[in-house]
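Chemist: just need the structure, nothing else, for what follows:
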Amino acid sequence: MEPFQPSRRQMLKSSACGFGYLALAGLSSEAAMKSRSPLLEKKPHFEPRAKRVIFLFMHGGPSHVDTFDYKPRLNKEDGKRLPFKAAKNIEKSSQENLRLMKSPWKFKQRGESGLWISELFENVAGHADDLCVINSMHTNGQSHGQAVMKLHTGSDSLVRPSVGSWMVYGLGTENNNLPGFISICPSRGHGGVRNYGSAFLPAAYQGTAIGDADTAAKEARIRFLTNHSASEEQQRKQLGLLRAINRRHLEKVQVDNEIEGVINSYELAFKMQSNVPTLMDLSSETKETHELYGIHEKSTENFGRQCLMARRFAEAGVRYIEVALGNNKWDQHSGLKAGHERNSQMVDKPIAGLLTDLKQRGLLEDTLVVWGGEFGRTPIAQGKNGRDHNPQGYSMWLAGAGVKRGHVHGATDEYGYYAARDKVHIHDLHATLLHLMGMDHKKLTYRYAGRDFRLTDVYGEVVTDIISS
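Modeler: Below is the predicted model:
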């Protein structure tokens, strides 16, 4: 009987865990590894305007009428009744008292473009001429759970792949040693892992989480990246048993996509062990860079670290990066002034620092930065000093690759309640993001359960008016 001499591929197929064994991967041809990697860089449908996306997620829904959507009439008619019918799904407590509430903050026209931005974002306002503000966003879902899922996956009720997963599925990654999609300190609720999950897409396209919203960015790590409990020799012995078990399984089924997924994820994990810690170590950055992001200031340290990590991952070739001010921080049903001021103080300087840093390094030319929450907030008061959820009309902004600069698209009504002119649904935003990355949202499909799925389902139009010439 001839001795069993498994190929590298057979050996990897028969393994189901342990990173020590993956050292053998480095002994094989890099070309052979790339040839079957689902993360291999792919050709876009057409010439892209952007190579990567950094999404700054403001969980909870920041108030557009207090940040980027100036409403003089709202201020003038403070305390008066809303002169038209409110949305049917507004909470009963607010429906009984439809009192307009002016913004507690002053707005100014900023930069040469004259964009109206409130004093909540004094630092970001310094980049007014780089911003493309959409003041006519609208979405589905009055609740956070629905709207957050809609923003991240295009569906407010079903489990669907996240935006980042679709992008990596369509384009692969620029860096074979890193994930194509990273989520830094993601929120734990309102979708949780689904917000960076791959759903029915292959597991290789799901986002890799660094910490979570309950973990300080300084302490955030990728779970299970290293094994401190077992030596390499112990892991090899464990793998010997697993190898025999999995070999029997594969002899019966021949093909097992889950095991293939494990192989790919462990190969990537092995390479990440030597690459990710270096990227997450911010000590190599200059003192000036730390100050730019506000890392030495208590109020801005946490979000500043997240933004600086995002720049480092973007520079290293990660395709899609999300940075979250997580766990519902912008949800001010009461205490609007104190809550929004606290939140803006945490993020304003780091976001401005990120834009400055990207621009100085020439990265803003091919990096698309997106800012926003799952919805906005009502121009009518909730209680004495709060605002309710408002998916009917709100603001988001983009900056960088492929979008007009110092530009405002669309508008809400005179009070900021409903999107009224050049409306942009969240499906339209998703179609536009894919377009800027060189993908046709109608052609980027994946067959599952007998039909072709896409991020925008059967909806969505590219917002061509915000795309630069």
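Chemist: only C-alpha atoms for contact and neighbour calcs from this point on.
Modeler: Will do.
Chemist: three-state assignment of the spatially most central residue of the chain?
Modeler: The centre of the chain sits closest to Glu322, judged by Cα atoms, centre = their mean, with a distance of 3.2 Å. Three-state call for Glu322 (DSSP: H, G, I helix; E, B strand; the rest coil): strand.
Chemist: that one and Ile184 touch, don't they?
Modeler: Yes: contact status for Glu322 versus Ile184: in contact at 6.0 Å, counting by Cα atoms under 8 Å.
Chemist: returning to what we had before: which residues does the residue nearest to the centre of the chain contact?
Modeler: Counting by Cα atoms under 8 Å, 6 or more residues apart in numbering, Glu322 makes contact with Ile54, Phe55, Leu56, Phe57, Ile182, Ser183, Ile184, Pro186, Ala310.
Chemist: could you rerun that using 6 Å?
Modeler: Counting by Cα atoms under 6 Å, 6 or more residues apart in numbering, Glu322 touches Ile54, Phe55, Ser183, Ile184.
Chemist: and of these, the nearest to Gln332?
Modeler: Among the contacts of Glu322, Phe55 lies closest to Gln332 (Cα to Cα), at 22.0 Å.
Chemist: secondary structure element for the closest one?
Modeler: Following DSSP states H and E, one finds Phe55 within strand 52-58.
Chemist: list the buried residues in the helix or strand following that strand.
Modeler: Downstream of strand 52-58, the first helix or strand assigned by DSSP H and E is helix 72-76. Residues Leu74, Asn75 are the ones in helix 72-76 that count as buried (16 or more other Cα atoms under 10 Å).
Chemist: check for me that Arg387 belongs to a strand.
Modeler: Yes: assigned with three-state DSSP, Arg387 falls within a strand.
Chemist: which parts of the stretch 251-400 of the chain are strands?
Modeler: Using DSSP state E, counting those that start in this stretch, the strands found in the stretch 251-400 of the chain span residues 320-325, 367-372, 376-382, 386-390, 394-400.
Chemist: contacts for the second one?
Modeler: Read it as strand 367-372. By Cα under 6 Å, 6+ apart, the surrounding residues in contact with strand 367-372 are 50-58, 396-401.
Chemist: most neighbours, which of those?
Modeler: Arg52 (29 neighbours; other Cα atoms under 10 Å).
Chemist: got the contact list for that residue?
Modeler: Arg52 touches Arg319, Tyr320, Thr367, counting by Cα under 6 Å, 6+ apart.
Chemist: also Thr412?
Modeler: Listed by Cα under 6 Å, 6+ apart, the contact set of Thr412 reads Ser136, Tyr418, Ala419, Ala420.
Chemist: if you set the cut-off to 7 Å instead, what comes out?
Modeler: Asn135, Ser136, Gly393, Tyr418, Ala419, Ala420, Arg421 (Cα atoms under 7 Å, 6 or more residues apart in numbering).
Chemist: for comparison, sequence B:
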Amino acid sequence: MNEQIQSMLAGINRRRALGTITGGLGAMAFGSMLSADGPDGQGEPVTHHPAKAKRVIYLFQSGGPSQVDLMDYKPALNKLHGQDMFANVEQSSRLTGFTSEHKIHPIIDTQYKFKKRGECGSWVSDLLPHMSGIVDDVCTIRGVSTKLVNHDPAMTFMQTGHNLAGRPSIGSWLSYGLGSMNRDLPDFVVLVSSGDLPTMQPLNSRLWGNGFLPGRHQGVRFRSGAEPVLYLNDPSGKSLTEKRRMLDTINRLNAEELQRTGNPEIETRIAQYEMAFRMQTSVPDLADLSDEPESTFDLYGSQARQSGSYAFNCLMARRLAERDVRFIQLYHSGWDHHFDLPSHLPKRCRETDRATAALITDLKQRGLLDDTIVIWGGEFGRTAFSQSGDVAKSYGRDHHANCFTKIVAGGGFRAGLNYGETDELSYRVVRDEVTVHDLHATILNQLGIDHERLTYLSQGRRYRLTDVEGHVVHGILA
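Modeler: Now for the predicted structure:
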């Protein structure tokens, strides 16, 4: 290390010192050393007890899948078809503006057949033939509840633990608390399915934002097509040695500015330059599927060859997990079925069912499921009553926050468990409720984190992912 950099390091703390190491091999080592720092700045991930899992894959189904048509079988819907919902249950939650003025809210039976699947006897509809085949490998949580009944605040709440923008996403919290396991890829990667999806809900990048955490903890979106990360490729045609020399010069200037101002965003900028340099090699290798055998595409389906499809993103999630990316977030929109659910819901299931089951099966076959948590579900569920206020064959269902279903697999969650119960019309939880804060607390627990102790000081207050609520749901853990 030269004298100039040594002088910069004098009198500053360890984290800032690491942020100023910019020369040659020191620069290459800088990113991984900084990423290994936990929030206490002592260079170790902050785990409070032995971890069962190392990474998370979150398959987020944006819009709110209808639990009563997929995984929460309710024979009473047939018996009470056409009757007013609130003549049969006491209203206990706010309705959306779509249905709050209706005189009656007629119950609508599902058009899909349910069967008990697997040794665990989990009820699943015929819309999900592939997921039906893995029920003994997953934990089905039917008593999930949330506080929000509209999409944007509910998605924000599910991803950040708070309904207002500005808080860090769960992936950012894990990047901050546990650091990186792979120096050549980001801690937190986001994949969004492409395609023409009717009733698509908009996805705001703040859903994978770092909030008040340092900028290097934000999610990095990998896009479909030949350039997964924008502006990563250098069009100058310079050699790797020349690029390295140029980057060292830029980092040296940034280090001088950091020493002068102490601005933490400069640390982020240095780390991003270093990560981008390494990703110029790692990302093309990640996206090159030529090393995948034909059996992979037999498992995931032919859509896995199409960049940007849900199946492709599930396969990429497995490849990212193999490379030890900490948090992998998939978003698939189009589940917001206010009208003509029988037309749209089967399409969403065909797009996602096979690939979801394939990903869990693939991870299990490769020995990765034991230390990987896979989550499937949306921001809320759907009502058992008709959206339009009429009894019609082409029914729709409104948003429902009281109860819905999540699937969790791997990472020490109990396989083959059906947890929680809703009433006969799937209106409220009657046994073993799991709130969003409870789910977050339990995920953190499996990663070795006490959710009450992973905090960040911002504007005079210590914040955490679970705010001031949440408890670990030991009943869903092995």
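Chemist: TM between them?
Modeler: Superposed pair, TM-score by TM-score structural alignment, normalised by the length of the first structure: 0.87. Supporting alignment: 446 aligned residues with a Cα RMSD of 3.0 Å.
Chemist: what's the mean deviation for the strand holding Phe55 of the first structure versus the second structure?
Modeler: After superposition onto the second structure, the average distance of strand 52-58 of the first structure to its aligned residues comes to 0.5 Å, using mean Cα distance after the TM-score superposition for the first structure.
Chemist: ok now that strand, how far from the chain's centre?
Modeler: Relative to its chain's centre, strand 52-58 of the first structure lies at 5 Å (Cα atoms, centre = their mean, to the nearest Å).
Chemist: residues in the second structure aligned with that strand?
Modeler: Aligning strand 52-58 of the first structure against the second structure (TM-score structural alignment) gives residues 55-61.
Chemist: so Phe375 of the first structure touches Gln392, yeah?
Modeler: No: counting by Cα atoms under 7 Å, Phe375 of the first structure does not reach Gln392; the two are 8.1 Å apart.
Chemist: more neighbours: those two, which one.
Modeler: Phe375 (33 against 25).
Chemist: for that one, give its distance to Ser136 of the first structure.
Modeler: From Phe375 of the first structure across to Ser136 of the first structure, the span is 11 Å (Cα to Cα, to the nearest Å).
Chemist: swap in Gly362 of the first structure?
Modeler: Applying Cα to Cα, the value for Gly362 of the first structure to Ser136 of the first structure is 30 Å.
Chemist: residue boundaries of the helices in the stretch 1-150 of the first structure?
Modeler: In the stretch 1-150 of the first structure, the segments counted as helices under DSSP state H, counting those that start in this stretch are 8-13, 30-36, 72-76, 92-95, 122-125, 144-153.
Chemist: any chance of the ones you listed in CSV, plus distance to Asp440 of the first structure?
Modeler: Output for the helices of the stretch 1-150 of the first structure, formatted as CSV (distance: least, Cα to Cα, whole Å):
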stretch, distance to Asp440 of the first structure
helix 8-13, 35
helix 30-36, 25
helix 72-76, 39
helix 92-95, 41
helix 122-125, 31
helix 144-153, 17
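Chemist: of the ones you listed, give the one that comes closest to Asp348 of the first structure.
Modeler: Of all the helices of the stretch 1-150 of the first structure, helix 122-125 sits nearest to Asp348 of the first structure, with 5.9 Å by Cα to Cα.
Chemist: mean deviation, that closest one versus the second structure?
Modeler: So helix 122-125 of the first structure averages 0.5 Å relative to the second structure (mean Cα distance after the TM-score superposition for the first structure).
Chemist: which stretches in the stretch 351-469 of the first structure count as helices?
Modeler: Under the criterion DSSP H, counting those that start in this stretch, helices of the stretch 351-469 of the first structure are mapped to 426-436.
Chemist: follow-up on the earlier one: neighbour-wise, which of Gly362 and Ser136 of the first structure wins?
Modeler: When Gly362 of the first structure and Ser136 are compared for neighbours, Ser136 comes out ahead with 26 against 11, by other Cα under 10 Å.
Chemist: ok, the more buried one - contacts?
Modeler: Ser136 of the first structure neighbours (Cα under 7 Å, 6+ apart): Gly393, Tyr394, Ser395, Gly410, Ala411, Thr412, Ala419, Ala420, Arg421, Asp422, Lys423, Val424.
Chemist: number of nearby residues for the second one?
Modeler: Read it as Tyr394 of the first structure. There are 33 residues near Tyr394 of the first structure, going by other Cα under 10 Å.
Chemist: and it, what's its match in the second structure?
Modeler: Counting by TM-score structural alignment, Tyr394 of the first structure corresponds to Phe404 in the second structure.
Chemist: list the contacts for that match?
Modeler: With Cα under 7 Å, 6+ apart, Phe404 of the second structure has these contacts: Gln67, Arg142, Gly143, Val144, Ser145, Phe380, Gly381.
Chemist: run a quick neighbour tally on the residue nearest to it when sequence neighbours are not counted.
Modeler: Excluding its sequence neighbours, the residue lying closest to Phe404 of the second structure (Cα to Cα, 6 or more residues apart in numbering) is Gly381, at 4.7 Å. Residues near Gly381 of the second structure, counting by other Cα under 10 Å, number 30.
Chemist: excluding residues flanking it in the chain, which one is nearest Ser299 of the first structure?
Modeler: In space, Ser299 of the first structure is closest to Met346, 5.4 Å off (Cα to Cα, 6+ apart).
Chemist: show me what the one you found lines up with in the second structure.
Modeler: So, by TM-score structural alignment, Met346 of the first structure is matched to Glu351.
Chemist: next one: its match from Pro202 of the second structure, what distance?
Modeler: Taking Cα to Cα, one finds Glu351 of the second structure at 18 Å from Pro202 of the second structure.
Chemist: now for the residue mapped onto Asp432 of the second structure from the first structure: which residues touch it?
Modeler: In the first structure, the residue paired with Asp432 of the second structure is Asp422, using TM-score structural alignment. By Cα under 7 Å, 6+ apart, Asp422 of the first structure lies in contact with Ser136, Gly410.
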